[in-house]
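Student: coords please:
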Amino acid sequence: MTAASAGGDRRAFRANWPARAGLLALVLYVLYAGQILDLSWDRFVFGLDQGGRFLSRLVPPDFTRWSLLLDGLLESLQIAIIATVLGVAVSLPVGLCAARNLMPWWVSTPVRAFIAVCRSFHPIIVAIVFVKAIGFGALAGILALVVASIGFVAKLFAEAIEEISMKQVEAVRATGASFANVVTMGVLPQVLARFIGFATYQLDSNLRNSTMVGIVGGGGIGGTLFAAFQRFDYDFLCAILIAIIALIMLGELLATRLRAIFQ
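Tutor: You can find the predicted model right below:
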């Protein structure tokens, strides 16, 4: 019989006081931040009342201006597809250069810094920059989504390359193959399925983001959505929201089918 079982400390697990102190500090900070941000139950209740009135004005949806709605959806779809194709095409060499198991540090480090810059800003912020630089229109939205695509796909592609088995790469190198052949025969076969998955997910993401960049002048259905908000045209706004949901669901089905084909 040990001392603990004879009447000492019978607890199966000792208290983790640092974890408890950290949890207490987190709860106190949340309460402090809520007070600073003026979060109150009265404002929440008032918001529910206002939200109910807003929702009541959304129905029934107005689809009479279907031509304007269709034009915006097609433009958003075109923006998403073009941005995905360009972003994925650029992400392939960028991700390859960022892989530390294939490239020296003086190549991978600055490329990784470039990817980090692309990931640092939300697509809407990037779209505002491009709108100021080249003006309103679909080109600004496409460029903003290309930057977002590079930041996401290139990072994941580089990480996928770093996880490959180097035995296959060394076997191809042993034949005296060039670097391009090493990449084609030793690297891409191991990451192709994952790269297709990254690309299809980015297409789905760009479909969603293409509706947001239009709000700041990047083209697409977002501009129509913002105009409906400004005119208090809530029944047409509801029709736009339904159309956006249908577009996103269609993009999700397409992405799932593409992943099933290539995997």
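
Student: going forward, measure contacts and count neighbours with C-alpha atoms only.
Tutor: OK.

Student: residues in contact with stretch 88-98?
Tutor: The contact list for stretch 88-98 (Cα atoms under 8 Å, 6 or more residues apart in numbering) reads 102-103, 107-109, 111-112, 149-150, 153-158, 161, 199.

Student: just the buried members of the residues you listed?
Tutor: 102, 108-109, 111-112, 149-150, 153-158, 161, 199 (16 or more other Cα atoms under 10 Å).

Student: farthest-separated two in these?
Tutor: The most widely separated members of the buried ones among the contacts of stretch 88-98, counting by Cα to Cα, are Thr109 and Ala199 (23.6 Å).

Student: ok, back up a step: among the contacts of stretch 88-98, which are located in helices?
Tutor: Val107, Ser108, Thr109, Val111, Arg112, Ser149, Lys155, Leu156, Phe157, Ala158, Ile161, Ala199 (DSSP state H).

Student: ok, which stretches of the stretch 101-250 of the chain are helices?
Tutor: 105-119, 123-134, 138-149, 155-162, 166-174, 179-182, 188-213, 221-230, 234-262 (DSSP state H, counting those that start in this stretch).

Student: residues in contact with the shortest one?
Tutor: Going back to what we said before, that points to helix 179-182. Val169, Val172, Arg173.

Student: so the second one touches Thr184, yeah?
Tutor: Pointing back at Val172 there. No - between Val172 and Thr184 there is no contact under Cα atoms under 8 Å: 9.8 Å.

Student: more crowded one of these two?
Tutor: Neighbour count, other Cα atoms under 10 Å: between Val172 and Thr184, Val172 has more, with 20 against 14.

Student: distance check, the more buried one against Leu92.
Tutor: Using Cα to Cα, to the nearest Å, Val172 is found at 20 Å from Leu92.

Student: do the same with Thr200
Tutor: Counting by Cα to Cα, the gap from Thr200 to Leu92 is 14 Å.

Student: those two - which one has more neighbours?
Tutor: Using other Cα under 10 Å as the criterion, Thr200 and Leu92 rank with Thr200 on top: 22 against 17.

Student: quick one more, to check against the first:
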Amino acid sequence: MAGIDRQHPFRQSWALRLGWLALAAYVVYGFGAMDLNWARFVDGLGHGGRLLERMFPPNFSRWEILLHDLVESLQIAIIASVAGIFISLFVGLLAARNLMPALVTSPARVLIAVCRTFHPVIIAILFVKAVGFGALAGILTLVVASVGFIAKLFAEAIEEISLKQVEAIRATGAGFVSVILFAVLPQVFSRFIGFSTYQLDSNLRNSTMVGLVGAGGLGGTLFAAFQRFDYDFVTAILITIIALILVGEALSNTARRIFQ
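Tutor: Coordinates of the predicted model:
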């Protein structure tokens, strides 16, 4: 191809070299500013080894608590995923610039951006303050997180469709709802399923994390176990979380086989 130096495909310039040098200098400065050094790392390995000794063998004697929190985390994730995906269908449709006027897409995209702005833990803290401790705060948190992620992907998928089918359906005199059902959704349905299953998997992980601030699920029990230095029970909780994620993988794979 013209314009490519085959003998020196990665030719360096002085500006690029200075950029790499500045990056390396900043990394060294960052290590010093945050007091990161080899001695601290080696010392941390010793503490980590002692921690692992106290974490094993795992203690499953309080399996009733684990089972209750596992079911609660699963319920939080599934309810939040269903509600979030349902809302995202409408928000994503409103945000699609090839189907809606700017007067409609702009507020929808602002809503998506706001939902994506904050980490779920921050949103969970706000909902815990608003509705109190428990599963409701966790569900509302994950609904907001789902809308921020899924609605954006839905809108982008709709914007990539072929408008020929849309025009063909409109030519028959069909209304807006029929256009969506018979011209838009068939083109993006498989992608919607993929996005939705990924969000379910993400909500399963986040349902354990938001519990750290009191939004229900396994996270609250995990935080309490750390505070009590009950490390063998911590290991049991972590194994339970792994089991929860594996359940999510199984649900996602089943959904893909059914709908794709």
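
Student: TM-score for these two?
Tutor: Once superposed, the chains reach a TM-score of 0.95 (TM-score structural alignment, normalised by the length of structure 2), with 255 aligned residues with a Cα RMSD of 1.5 Å.

Student: what do we get in structure 1 for Gly84 of structure 2?
Tutor: Residue correspondence to structure 1 (TM-score structural alignment): Gly84 of structure 2 is matched to Gly87.

Student: its match against Val147, yeah?
Tutor: Yes - using Cα under 8 Å, Gly87 of structure 1 is in contact with Val147, at 7.0 Å.

Student: output the residue interval of structure 2 matched by stretch 164-176 of structure 1.
Tutor: Going by TM-score structural alignment: stretch 164-176 of structure 1 matches residues 161-173.

Student: what residues of the matching stretch count as buried?
Tutor: Result for stretch 161-173 of structure 2 [16+ other Cα under 10 Å]: buried residues Ile161, Val166, Ile169.

Student: stretch 113-122 of structure 2 too?
Tutor: Quick answer for stretch 113-122 of structure 2 (16+ other Cα under 10 Å): Ala113, Cys115, Arg116, Pro120, Val121.

Student: so where in structure 1 does it end up aligned?
Tutor: The aligned range for stretch 113-122 of structure 2 is 116-125, by TM-score structural alignment.

Student: need the residues that contact that stretch.
Tutor: Residues contacting stretch 116-125 of structure 1 (Cα under 8 Å, 6+ apart): Ala144, Leu145, Val147, Ala148, Ile150, Gly151, Phe152, Asn209, Met212, Val213, Val216.

Student: between the two ends of that stretch, how far is it?
Tutor: Span of stretch 116-125 of structure 1 from end to end, Cα to Cα: 15 Å.

Student: still on that earlier bit, show me what the match of stretch 164-176 of structure 1 is in contact with.
Tutor: Contacts for stretch 161-173 of structure 2 (Cα under 8 Å, 6+ apart): Ser178, Val179, Phe182, Ala183, Val184, Gln187, Val188.

Student: again, only this time at 7 Å
Tutor: Outside stretch 161-173 of structure 2, the residues that touch it by Cα atoms under 7 Å, 6 or more residues apart in numbering are Val179, Ala183, Val184, Gln187.

Student: what's the match for Val153 of structure 1 in structure 2?
Tutor: Match for Val153 of structure 1 (TM-score structural alignment): Ile150.

Student: now swap in Arg194 of structure 1 and tell me
Tutor: By TM-score structural alignment, Arg194 of structure 1 lines up with Arg191.

Student: please apply the same query to Leu96 of structure 1.
Tutor: For Leu96 of structure 1, the residue aligned by TM-score structural alignment is Leu93.

Student: now do Phe232 of structure 1
Tutor: That one, Phe232 of structure 1, aligns with Phe229 by TM-score structural alignment.

Student: count the residues that sit near that match.
Tutor: Neighbours around Phe229 of structure 2, by other Cα under 10 Å: 14.

Student: quick check: closest non-adjacent residue to the match of Val153 of structure 1.
Tutor: Leaving aside its chain neighbours, Ile150 of structure 2 sits nearest to Ser88 (6.0 Å; criterion: Cα to Cα, 6 or more residues apart in numbering).

Student: mean deviation of the host helix or strand of that neighbour from structure 1?
Tutor: Ser88 of structure 2 belongs to helix 63-95 when assigned by DSSP states H and E. Comparison of helix 63-95 of structure 2 with structure 1 after fitting gives an average deviation of 0.4 Å (mean Cα distance after the TM-score superposition for structure 1).

Student: likewise stretch 103-115 of structure 2?
Tutor: Mean for stretch 103-115 of structure 2 is 0.8 Å (mean Cα distance after the TM-score superposition for structure 1).

Student: quick one: distance of that stretch to the chain centre.
Tutor: 19 Å (Cα atoms, centre = their mean, to the nearest Å).

Student: list the contacts of Ile139 of structure 2.
Tutor: Ile139 of structure 2 neighbours (Cα under 7 Å, 6+ apart): Ile76, Ile79, Ala80.

Student: put together JSON lines for those, with distance to Ala225 of structure 2 on each row.
Tutor: Below are the contacts of Ile139 of structure 2 laid out as JSON lines (distance: Cα to Cα, whole Å):
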{"residue": "Ile76", "distance to Ala225 of structure 2": "21"}
{"residue": "Ile79", "distance to Ala225 of structure 2": "27"}
{"residue": "Ala80", "distance to Ala225 of structure 2": "26"}
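
Student: and those as TSV, adding neighbour count?
Tutor: Converted to TSV, those look like this (neighbours: other Cα atoms under 10 Å):
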residue	neighbour count
Ile76	28
Ile79	17
Ala80	27
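
Student: count the residues that sit near Ile239 of structure 2.
Tutor: Using other Cα under 10 Å: Ile239 of structure 2 sits among 14 other residues.

Student: how about the one 5 residues further on?
Tutor: Using other Cα under 10 Å, Leu244 of structure 2 has 20 neighbouring residues.

Student: show me what it lines up with in structure 1.
Tutor: That one, Leu244 of structure 2, aligns with Leu247 by TM-score structural alignment.

Student: done for today, thanks.
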